[in-house]
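Novice: this one's structure only:
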């Protein structure tokens, strides 16, 4: 263990890191196969035989999302025992996996209530897959923030995590409805969800930017809301109030910055009518950049 000690890593910490890594690998592998089981298909067949790019994008989002959640479960500090570390890592990891799947289920049934997401992805719809993958990653970013916010491993901890998760899903649905309303207003009451079902990749990319921005800004709440294990209502109201404030601030700043960065460009025409993926990608980058800057300023 001399090599590890040269880097300030004790034998105990090295074993704990190996335990965390082993559990993470098992959970990531499980997530890959769970993608197929959840829609009753063989993931290997979809990925390697049918070359279903949409299924691959959706699976990538799930795996990346779980990886993000696991970074919130790994503290890098030595637990009281190896068993305690294994139990804690497994509990947070499995709970995170369940929340990601549950969040995607809610997103399918509530946010994307006009379309059959799974059926479209199995048919190879890349646009819907992009939104699905982003929803998983956005949910994971939020879960990670909450895992870092809470303390210890108790029933109250899991209640607090689920409470913040529920608020985040509510905000993602609200964001989707706001974007749909704007899309319909600009396109003679056309449905944004139907546009995604028809393969509108530019709209999918732009909407993904908004979801990621919302998730990243949600992260700042963990630095302002004091964790109180038994203050169930207080925790919910704190996350709700902060997330609404951040959604309003983000919306205003995104509108302003896009007018400046993309001046003299008709965004609605380019993205929604002309399917300009390049402009949509720039919009995504602006949304994420604003969220990162705003969050950094508030931490």
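Specialist: Sure, I can see it. Fair warning: this is a prediction, and the values are worked out from it, not measured in the lab.

Novice: going forward, measure contacts between C-alpha atoms and count neighbours the same way
Specialist: Noted.

Novice: element containing residue 60, please.
Specialist: helix 53-73 (DSSP states H and E).

Novice: Against which helices or strands is the helix or strand just after that helix packed?
Specialist: Remark: after helix 53-73, the chain's next helix or strand is helix 82-106, criterion DSSP H and E. Judged by 3 or more CA pairs under 8 Å, 6 or more residues apart in numbering; DSSP states H and E, the packing partners of helix 82-106 are helix 11-38, helix 53-73, helix 126-149, helix 155-186.

Novice: Show residues contacting helix 82-106.
Specialist: 15-16, 19-20, 23-24, 27, 31, 62, 65-66, 69-70, 73-74, 78-79, 132, 135-136, 139-140, 143, 147, 153, 165, 169 (CA atoms under 8 Å, 6 or more residues apart in numbering).

Novice: Please identify the buried residues of that helix?
Specialist: 82, 85-86, 88-90, 92-97, 99-101, 103-104, 106 (16 or more other CA atoms under 10 Å).

Novice: try stretch 62-77
Specialist: 62-74.

Novice: could I get those residues as JSON lines with distance to residue 39?
Specialist: Below are the buried residues of stretch 62-77 laid out as JSON lines (distance: CA to CA, whole Å):
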{"residue": "62", "distance to residue 39": "14"}
{"residue": "63", "distance to residue 39": "16"}
{"residue": "64", "distance to residue 39": "19"}
{"residue": "65", "distance to residue 39": "18"}
{"residue": "66", "distance to residue 39": "18"}
{"residue": "67", "distance to residue 39": "21"}
{"residue": "68", "distance to residue 39": "23"}
{"residue": "69", "distance to residue 39": "23"}
{"residue": "70", "distance to residue 39": "24"}
{"residue": "71", "distance to residue 39": "27"}
{"residue": "72", "distance to residue 39": "28"}
{"residue": "73", "distance to residue 39": "28"}
{"residue": "74", "distance to residue 39": "30"}
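
Novice: any idea which helix or strand comes after the helix or strand where residue 235 lies?
Specialist: Assigning secondary structure by DSSP H and E places residue 235 in helix 232-261. As assigned by DSSP H and E, the chain's next helix or strand after helix 232-261 is helix 267.

Novice: And for that following helix, what's in contact with it?
Specialist: Taking CA under 8 Å, 6+ apart as the rule, helix 267 contacts residue 279.

Novice: now it, how far from the centre of its chain.
Specialist: In terms of CA atoms, centre = their mean, to the nearest Å, the centre of helix 267 is set 25 Å apart from its chain centre.

Novice: Stretch 290-299 too?
Specialist: For stretch 290-299, the distance to the chain centre is 17 Å (CA atoms, centre = their mean).

Novice: first vs last residue of stretch 183-196, how far apart are they?
Specialist: 12 Å (CA to CA, to the nearest Å).

Novice: Report the buried residues of that stretch.
Specialist: Applying 16+ other CA under 10 Å to stretch 183-196 flags 183, 191-193, 195-196 as buried.

Novice: In addition, the following structure is provided for comparison:
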């Protein structure tokens, strides 16, 4: 779709996209209130539940980002000619994101009840949950741009690729848990989320979003051949694995150049140093975006 400008403005396109965003946000608000069993105004303004506010803000951001991405990829003419396809794409986008969030909550972090912790005003839980939500949004956008699915065979490849990437997320999380236990006398990372250590949540979210950006770069560099299931999945796995390794190599170097004499693990794990955690968040996101700039644009 050609870019809009003041000399070439399409008010209908703006109106349609804004109406879709508003409808999606209203649906999201109703669903969030149903899960919280009270209105958001009471929970956010009266109880000052910052954790729920962070979680809700990330959900609104995901809705807006996804719909904006689709309206950039699909022309208004196409939407007018094939409105059911656009509705189906929006539904599939949010379905994949929801499934990814469900996998994260019920499998990857199965010992930690994020929803319950967020309602208990645990900001660490909100950061962990929001990070994975944004990461899944990035992955779904990357998969769409990689395949541009037009039929059932493409959708099958997208689905299998999505679960393959979820496996990378799970493996990465297990390696982080193993490292945390090794440097903290066998302590469980998931159990520590319940202690509301905000810096741990920020670091976890940063690593998750950074990994998603790296995988997006892998999707951008991996070749796609229509209807070649095995070839596509092998290419995806090899490219995304390479980006995963480059991500951690780059962040290791950049962290030590940024804070050469600081024990980042000690500051984050034991002293709840939010400043150091934010630095680690920024480093992972920066390297992830750098990989996108180099490999997928």
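Specialist: Nice, I can see it. On a predicted model such as this, the values are computed, not experimentally measured, just so you know.

Novice: just to revisit the earlier point, what span of the second structure is the helix holding residue 60 of the first structure aligned with?
Specialist: Aligning helix 53-73 of the first structure against the second structure (TM-score structural alignment) gives residues 50-70.

Novice: how far apart are the matching stretch and its match in the first structure?
Specialist: Superposed on the first structure, stretch 50-70 of the second structure shows a mean distance of 1.7 Å to its aligned residues (mean CA distance after the TM-score superposition for the first structure).

Novice: Please apply the same query to stretch 125-138 of the second structure.
Specialist: With mean CA distance after the TM-score superposition for the first structure, stretch 125-138 of the second structure averages 0.6 Å from its match.

Novice: buried stuff in stretch 281-293 of the first structure?
Specialist: Quick answer for stretch 281-293 of the first structure (16+ other CA under 10 Å): 281-292.

Novice: residue in the second structure matching residue 269 of the first structure?
Specialist: In the second structure, residue 269 of the first structure lands on residue 266 (TM-score structural alignment).

Novice: quick one on the thing from earlier: just the ones in helices from the buried residues of stretch 183-196 of the first structure, please.
Specialist: Counted as lying in helices by DSSP state H, out of these, are 183, 192-193, 195-196.

Novice: which among the residues you listed gets closest to residue 40 of the first structure?
Specialist: Comparing these against residue 40 of the first structure with CA to CA places residue 196 closest, at 23.1 Å.

Novice: contacting residues for that closest one?
Specialist: Taking CA under 8 Å, 6+ apart, we find residue 196 of the first structure in contact with 127-128, 203-204.

Novice: any idea which of the residues you listed has the most stuff around it?
Specialist: The residue in the contacts of residue 196 of the first structure with the most neighbours, by other CA atoms under 10 Å, is residue 128 (31 neighbours).

Novice: nearest residue to that one other than its sequence neighbours?
Specialist: Nearest non-adjacent residue to residue 128 of the first structure, counting by CA to CA, 6 or more residues apart in numbering: residue 196, 5.7 Å away.

Novice: and the gap between the residue most central in space within the first structure and residue 210 of the first structure?
Specialist: Closest to where the C-alpha atoms of the first structure average out (CA atoms, centre = their mean) is residue 138, at 1.6 Å. For residue 138 of the first structure, the distance to residue 210 of the first structure (CA to CA) stands at 10 Å.

Novice: same check, this time on residue 260 of the first structure
Specialist: 18 Å.

Novice: When these two are compared, which one has more neighbours?
Specialist: With neighbours defined as other CA under 10 Å, residue 260 of the first structure and residue 210 compare such that residue 210 has more, 28 against 10.

Novice: Quick one: map the more buried one onto the second structure.
Specialist: So residue 210 of the first structure corresponds to residue 207, using TM-score structural alignment.

Novice: Next: residue 248 of the first structure.
Specialist: Alignment note (TM-score structural alignment): residue 248 of the first structure maps to residue 245 of the second structure.

Novice: Equivalent analysis for residue 135 of the first structure, please.
Specialist: Using TM-score structural alignment, residue 135 of the first structure sits opposite residue 132 in the second structure.

Novice: residues contacting residue 201 of the first structure?
Specialist: Residue 201 of the first structure neighbours (CA under 8 Å, 6+ apart): 126-127, 275, 277.

Novice: If we only consider those, which is nearest to residue 238 of the first structure?
Specialist: residue 127 (34.3 Å).

Novice: I'd like the distance between residue 94 of the first structure and residue 100 of the first structure.
Specialist: 10 Å.

Novice: same check, this time on residue 88 of the first structure
Specialist: With distances taken as CA to CA, residue 88 of the first structure is found 18 Å from residue 100 of the first structure.

Novice: Residue 130 of the first structure is in contact with residue 59, isn't it?
Specialist: No - counting by CA atoms under 8 Å, residue 130 of the first structure does not reach residue 59; the two are 10.3 Å apart.

Novice: aligned partner of residue 93 of the second structure in the first structure?
Specialist: Going residue by residue (TM-score structural alignment), residue 93 of the second structure aligns to residue 96.

Novice: swap that for residue 175 of the second structure, sorry
Specialist: Under TM-score structural alignment, residue 175 of the second structure pairs with residue 178 in the first structure.

Novice: Check the burial of its match by counting its neighbours.
Specialist: Using other CA under 10 Å: residue 178 of the first structure sits among 11 other residues.

Novice: Equivalent analysis for residue 136 of the first structure, please.
Specialist: Residue 136 of the first structure has 28 nearby residues by other CA under 10 Å.

Novice: try the one 4 residues further on
Specialist: Burial of residue 140 of the first structure, expressed as a neighbour count using other CA under 10 Å, amounts to 29.

Novice: contacting residues around it?
Specialist: Residue 140 of the first structure neighbours (CA under 8 Å, 6+ apart): 65-66, 68-69, 96, 100.

Novice: As CSV, those residues with distance to residue 161 of the first structure would be great.
Specialist: What follows is these, written out as CSV (distance: CA to CA, whole Å):
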residue, distance to residue 161 of the first structure
65, 16
66, 15
68, 15
69, 12
96, 10
100, 12
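
Novice: Could you find which two of those are furthest from each other?
Specialist: 68 and 100 (10.8 Å).

Novice: residue in the first structure matching residue 279 of the second structure?
Specialist: Mapped onto the first structure by TM-score structural alignment, residue 279 of the second structure lines up with residue 282.

Novice: Give me the secondary structure label for that match.
Specialist: helix (DSSP: H, G, I helix; E, B strand; the rest coil).

Novice: re the thing from before, name all residues that make contact with the match of residue 135 of the first structure.
Specialist: Residue 132 of the second structure sits in contact with 101, 104, 205, 208-209, where contact means CA under 8 Å, 6+ apart.

Novice: one more time with 7 Å
Specialist: 101, 205, 208-209 (CA atoms under 7 Å, 6 or more residues apart in numbering).
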